[in-house]
Structures are given as C-alpha cells and as structure tokens.
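Colleague: structural data only, the sequence is not supplied:
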C-alpha cells in the first residue's frame, strides 16, 4: 500500500482492527458510533495487500501512543477534550464530550442513528416540527440529510428553520423525547444529559448534504420567512468555490474520482482562481485538453452547472469521510 506515514487515520485504525482478530475487533466496535463503524467498515473492505511490515508499523505506532497516554487519571478530562477536538473538530466533538465527561446518554435517540433513513422519516413525519428538528440536530449531517429527503415537503423547511434557531434544549425535554423513542423502538437505556443541540452550523451541515434542487427550495423557503437567518446559514455552508481552500494533494485525490464531463460542467460556472487550482493539479496535457473542452462546450444551463458542482461536492465529502482529503481545515480521525 505504501509507506505507513502516508496512511490516513482511518486506514491505520482499519489495519489495527484487522490485526486484532474478529472477537477483539467486535468488542472495540461496540464503543464506536454508527458513523465510525460505517467509515471503518468501508475502509476495511477496501484495504488490499496490507504487508506484514505495514501492519507491524501500525501496531508499533499504536503501542507507542498508548505508552504516552496517562494511566494515572491526572488531567484525563482535558486529555479527552483535546483528543476528541483534534480528531473530530470542535463542532462534532462538543456533544460527544458532554456525554462522555458528564455521563449523559441518549439511547432512544442513539438508536435512530442505526436505522434506515426512510424508517426514521416515517417514525417522525407526524411529530411536531420542533421534535423533528431535535431529532435531525442529534444526527450526523449526512444521515439527517437522507432523512429530510423522505419527509413531506411542507415539513422540510419548517424543521430545518427550527434546527437553525435551536441552540439549547432543557435536559428534561430531551430526556422525555428520548424515553418516547425508547418506547417506540422497544429499547432500553438510562438518562439523557445533553443540553447543546442544533444551531446555524447544524442546519447548514444538513442542507449542505441535500440534493441541489431540494436544498435550493428549502433555502428559498427559509429566506422568505427570515432573510437574515437564511444568510447566516448560507455563510456556514460549504459551497463549490470553497474547494479553493483544499490543498493540492486533496485536489489531486478529488480529480481521480470526478468524471470528465462532470468536471467540465462544474468548471463552466467556477471562478478563475478555482479553475487554475484544478488546472495546476493536472498534467500539462490533461489541463490543455480540459481548457479546449471548456471552450468547445459553449453555453450551458445554470441547473446543469449546479448539478455538476453538487456532484463534485458529494464526492469531496465522501473522500473527507474516508480520511483521504480535508475540507475546511478538518483533520483526520481515529488513531
């Protein structure tokens, strides 16, 4: 596969789990989130020809990290905060830190993360929009976006509007919601101790994951009701022009997965600096061919450009989830 230093955090974690054996790996998996399990599973399935030397390097690195960790309970809380923030970023880490350090659990809501998006939508579609908003805010943005696609049209805009204005929730209200879903799912669990949920960034992350036409309709609806809020959400969304901030190695990884025709349509609507960013990360011949194709393409519909850009953003986010590129300064997770 290559030098160990070039392996992403997810790949190193996958090699570690494959080295542990089925029983021990399964025991570790029990403590991971649905998103982490999915990411690791995909990476484990994609790993090919891992040499003994690479596996030994990963295991040695893991052992050295363990030896550097505190085992005395001194400064453990701060260590956990720093570790999770570095691994997941501040926004994703906050709720997890709250649950770990303060003993909070939300097993009823947590169970929803393991369900099919259509099933979750069916479960919440008749609930009050505020309840729907709390459920969406609790989920990872990509899963929440899938759920939104299956919600009735009238509910989508209202629920995401409430996600954006949702900043804190009384523990009692969340506990009650958790108990409702525990009963509906015949689950069992303990108390809920989560007070921070939702907000403009959470709404932006969900809308960012939606298909282009759907996200446009929802943003137009929010803008009609609250123009200032819509602008704040828009400011937090990752858009095609933001790819200018991805490093050259990330752009090269992205180019390997983008169909040629999709790239042509997307760059027809891109600014000059972003076009140049793509050109400089291609071979001279490929860049010249792309420039020729762009000139030969002629005028294209705005909807075609937006669709192509959304497709590329979806590829970029998939690569980020696999730990292959970093968007918006996000870092690698796992070990």
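Modeller: Ah, there it is. Model, not experiment: these values are computed from the prediction.

Colleague: going by C-alpha atoms from here, please, whenever you check contacts or count neighbours.
Modeller: OK.

Colleague: quick one: list the elements packing against whichever strand or helix holds residue 59.
Modeller: Assigning secondary structure by DSSP states H and E places residue 59 in helix 52-68. Here helix 52-68 touches helix 9-20, going by 3 or more C-alpha pairs under 8 Å, 6 or more residues apart in numbering; DSSP states H and E.

Colleague: just checking, next helix/strand downstream of the helix it packs on?
Modeller: Following helix 9-20 in sequence, per DSSP H and E, is helix 22-29.

Colleague: in the helix or strand harbouring residue 118, which residues are buried?
Modeller: Per DSSP H and E, residue 118 falls inside helix 117-124. For helix 117-124, a neighbour-count test (16 or more other C-alpha atoms under 10 Å) marks 117, 120-121, 124 as buried.

Colleague: contacts for that helix?
Modeller: 112, 131-132, 143-144, 146-148, 150-151 (C-alpha atoms under 8 Å, 6 or more residues apart in numbering).

Colleague: what's the closest of these to residue 86?
Modeller: The closest of the contacts of helix 117-124 to residue 86 turns out to be residue 143 (C-alpha to C-alpha; 22.5 Å).

Colleague: does that closest one count as helix, strand or coil?
Modeller: What DSSP: H, G, I helix; E, B strand; the rest coil gives for residue 143 is helix.

Colleague: how many other residues sit next to it?
Modeller: Residues lying near residue 143 (other C-alpha atoms under 10 Å) number 20.

Colleague: that one - nearest residue in space that isn't next to it in sequence?
Modeller: Among residues not flanking residue 143 along the chain, residue 117 sits closest, at 6.8 Å (C-alpha to C-alpha, 6 or more residues apart in numbering).

Colleague: quick check: buried residues in the helix or strand where residue 44 lies?
Modeller: Using DSSP H and E, residue 44 sits in helix 34-46. Buried residues in helix 34-46, defined by neighbour count with 16+ other C-alpha under 10 Å: 34-36, 39-40, 43-44.

Colleague: ok, back up a step: C-terminal to the helix holding residue 118, what's the next element?
Modeller: As assigned by DSSP H and E, the chain's next helix or strand after helix 117-124 is helix 129-138.

Colleague: which element is residue 251 on?
Modeller: helix 248-257.

Colleague: need the contact partners of the longest helix along the chain.
Modeller: In terms of residue count, the longest helix belonging to the chain (DSSP state H) is helix 302-321. Contacts of helix 302-321 with the rest of the structure, by C-alpha under 8 Å, 6+ apart, involve 39, 209, 211-212, 239-240, 254, 257-258, 262-263, 265-269, 325-327.

Colleague: here's the one I want to compare it with:
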C-alpha cells in the first residue's frame, strides 16, 4: 500500500472538511466559514494550516464523497435540513455541529454573549473581572466548558471559588437577566421577547469546567469547595470523568473510543497513566496494535507533564463527545458516574 493510500485512509473528518474548503477557493470558502461559530472556525482553520503534501487522490476522494452526498438529495431545497445536518456532523463531529446547525436552520441571531465565544479567554476575563460574581457565573455557564476553564484561570483563587459555587447553585436564568447582561455587553439579546427561563449552570457544568482545568488548579479549587461544602465537592467529583476512569469503561465502549483517538495522542496520554489504565487499553486492542503501542511507550523519551496532560484532555474530550451523542456510556463500568 502506498503512502498516499495510507494517508487517505487516515484522514479525519476535520481534515476532510479542510481539504474541501481549500478546494472551493478563497471566496466560496469564506462564504461557508462565515456561517460557522468561533470554535468551528478555529478548529477548521488550524486543520487547513496544518495540511501538508495532500495528494491528488485525497482531494478526489474528499470531493467524490461530498458530491455523492449531494447527489442523494432530490433537488435544491428538498431535504436541505437533513443534508446540512449530515454534512456538518461528518465534517465537524456531532458535538461541534449541533450548535452551528441550530443557528443555521433556525436563523438565530448572534447575541452579546455569543460574541464572547470569539474572544481570547484573557480578554473575556478582563471584561467580566469587575462584574458581580453572579454575572460572572452566568457567563461561565453560557460558554463552553473548556473556554470557561481557560477564563477562570485568570481569576484570583478566592474569586474562582465564589464563582464556581454560584455556577453549581445556578439552575435557570430569567430572560430579563440575560437582557441586562447583553446590555452590559452592548449587544441586543435575540430572544428577549420570550417568557421562558433559560436553563444553565448546575453541578454538572462545574464538573465539566473542572475537567478542563490544569490538574494543580483543579486540585486547589476542589479542596476549597470541600472546605465550604464537602457534600457539594463529592457531588462534583462524582460527575467528573478523569483519565484514570477509562479503566472502568465497558470493553465495547473503550474500543469505540480508541478508534476515534489518534495513535500519537494515545501514546503520549498513556505516558503518565496508571498501570491498570494501560493494561485495560492494551486488552482492548488487537495483539499487533498493543505490541506496537508498548514499543512506542518504551521507545519514547522523557516528555513534559503538560504535554501528557494535554493529550489526556484530548482523549477525554473525545470520550465526552461520544457520550454526549449517546455512542458510549461513561458510567458503563459501574452504577454511578465516576
């Protein structure tokens, strides 16, 4: 098998989307990207910048698959919703595509809160630094957990604790409160005329944010939460899913997860993993793949702890995506979430 064939088989959905957009040309690609949210643009932009030595066969395969999908439609405008959903889900993954799909198909407007998703975490932290902690909690609850984790890193430890406790206690927000928050951000809130409260916050949101924090920050914050409310701290821990918990997954779920993780990412992630996690993963690979992974681990020299943690978070991100779309069950190894 040639290198081109190998590369083509290993193309991720994100790489396929990047190749497709680059094949469209600057003008058409820009028209597509303007409909995407900040995370999608950042992800696909990075993928486009990292493409190297893309073979003609790769381009033809990607375009062929795209045209085949288009050909399944009965006509322009007929079945367009289902087509858009399938295309974006294939290109970006289910979790990244859902929010974007809703904005496109439902015609939602960008709100003041949405603009924060485009900003660097430090900039968002600076904007909300002097706001009331309850407003800070609403903002963190609204944003994606990984962005919230980056933002809260720039807060003082005492502020972190106060805000996270408020996020945990938050259940819903009245539309008037969201209207006021958007006024602060000098943007018009698109759904201000509604009467329904908006669900956000809660213990699960705190657990998701904690999952995305650096281990030392997460540990300090968890200790501080337990000092104030030990029961709440234990509840948060129960909802958190950390790398060592991979050893508790059912074999079938772990096998699905491993198929979605890049080999180099898995190798680096396992560098600092417990022995039981490594053995669980070896057990759920083919004999040949397990041998290659063991060899890679033994041959790999010293690596930075930050690199290991980054790879582990990447694996956990895939696991949470698969769990969110119902493909795997992160609680499958026991009676409760660990």
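Modeller: That came through, no problem. Since the structure is predicted, the reported quantities are computational estimates derived from the model, not experimental observations.

Colleague: re earlier: output the buried residues of helix 117-124 of the first structure as a markdown table; include the columns distance to residue 159 of the first structure.
Modeller: Output for these, formatted as a markdown table (distance: C-alpha to C-alpha, whole Å):
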| residue | distance to residue 159 of the first structure |
| --- | --- |
| 117 | 16 |
| 120 | 14 |
| 121 | 12 |
| 124 | 11 |
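
Colleague: which residue numbers in the first structure go with stretch 18-30 of the second structure?
Modeller: Aligned by TM-score structural alignment, stretch 18-30 of the second structure falls on residues 14-26 of the first structure.

Colleague: for the matching stretch, buried residues please.
Modeller: Buried residues in stretch 14-26 of the first structure (16+ other C-alpha under 10 Å): 14-17.

Colleague: which one of those is nearest to residue 203 of the first structure?
Modeller: Using C-alpha to C-alpha, these come closest to residue 203 of the first structure at residue 14, 31.0 Å.

Colleague: for the closest one, give me its contacts.
Modeller: For residue 14 of the first structure, counting by C-alpha under 8 Å, 6+ apart, the contacting residues are 40-41, 43-44.

Colleague: hmm, who's touching the helix or strand following the helix holding residue 59 of the first structure?
Modeller: On the C-terminal side of helix 52-68 of the first structure, the closest following helix or strand by DSSP H and E is helix 76-88. Contact partners of helix 76-88 of the first structure, identified using C-alpha under 8 Å, 6+ apart, comprise 70, 92-94, 97, 101, 330-334.

Colleague: quick one, helix 76-88 of the first structure and helix 9-20 angle?
Modeller: 110 degrees (axes from the mean of the first three to the mean of the last three C-alpha atoms, to 10 degrees).

Colleague: show the subsequent helix or strand relative to helix 76-88 of the first structure.
Modeller: helix 90-102.

Colleague: tell me the buried residues in that following helix?
Modeller: By neighbour count on 16+ other C-alpha under 10 Å, the buried set for helix 90-102 of the first structure is 93-99.

Colleague: what angle separates that helix from helix 129-138?
Modeller: Computed by the same axes, to 10 degrees, the angle between helix 90-102 of the first structure and helix 129-138 is 90 degrees.

Colleague: could you report the neighbour count for the residue in the second structure that residue 173 of the first structure lines up against?
Modeller: Matched by TM-score structural alignment, residue 173 of the first structure corresponds to residue 177 in the second structure. Counted with other C-alpha under 10 Å, the neighbours of residue 177 of the second structure add up to 14.

Colleague: for residue 148 of the second structure, same thing?
Modeller: 26.

Colleague: that one touches residue 209, doesn't it?
Modeller: Yes. Residue 148 of the second structure lies in contact with residue 209 (C-alpha atoms under 8 Å); the separation is 6.3 Å.

Colleague: the stretch 101-250 of the second structure: strands as residue ranges?
Modeller: 172-173, 198-199 (DSSP state E, counting those that start in this stretch).

Colleague: with the first structure overlaid, how far apart is the first one on average?
Modeller: For strand 172-173 of the second structure, the mean distance to aligned residues of the first structure following superposition is 1.9 Å (mean C-alpha distance after the TM-score superposition for the first structure).

Colleague: swap in the last one?
Modeller: Comparison of strand 198-199 of the second structure with the first structure after fitting gives an average deviation of 2.5 Å (mean C-alpha distance after the TM-score superposition for the first structure).

Colleague: in the first structure, what stretch matches that strand?
Modeller: Counting by TM-score structural alignment, strand 198-199 of the second structure pairs with residues 195-196 of the first structure.

Colleague: what comes into contact with that stretch?
Modeller: With C-alpha under 8 Å, 6+ apart as the criterion, stretch 195-196 of the first structure contacts 95, 167-171.

Colleague: hang on, the earlier thing: now, which of the contacts of residue 14 of the first structure sits nearest residue 290 of the first structure?
Modeller: Closest to residue 290 of the first structure, out of all of the contacts of residue 14 of the first structure and judged by C-alpha to C-alpha, is residue 43, at 31.6 Å.

Colleague: tell me who's in contact with the alignment partner in the second structure of the closest one.
Modeller: Under the alignment by TM-score structural alignment, residue 43 of the first structure pairs with residue 47 in the second structure. Neighbouring residues of residue 47 of the second structure by C-alpha under 8 Å, 6+ apart: 14-15, 18.

Colleague: what do you get if the cut-off is 6 Å, keeping everything else the same?
Modeller: When contacts are counted by C-alpha atoms under 6 Å, 6 or more residues apart in numbering, residue 47 of the second structure touches residue 15.
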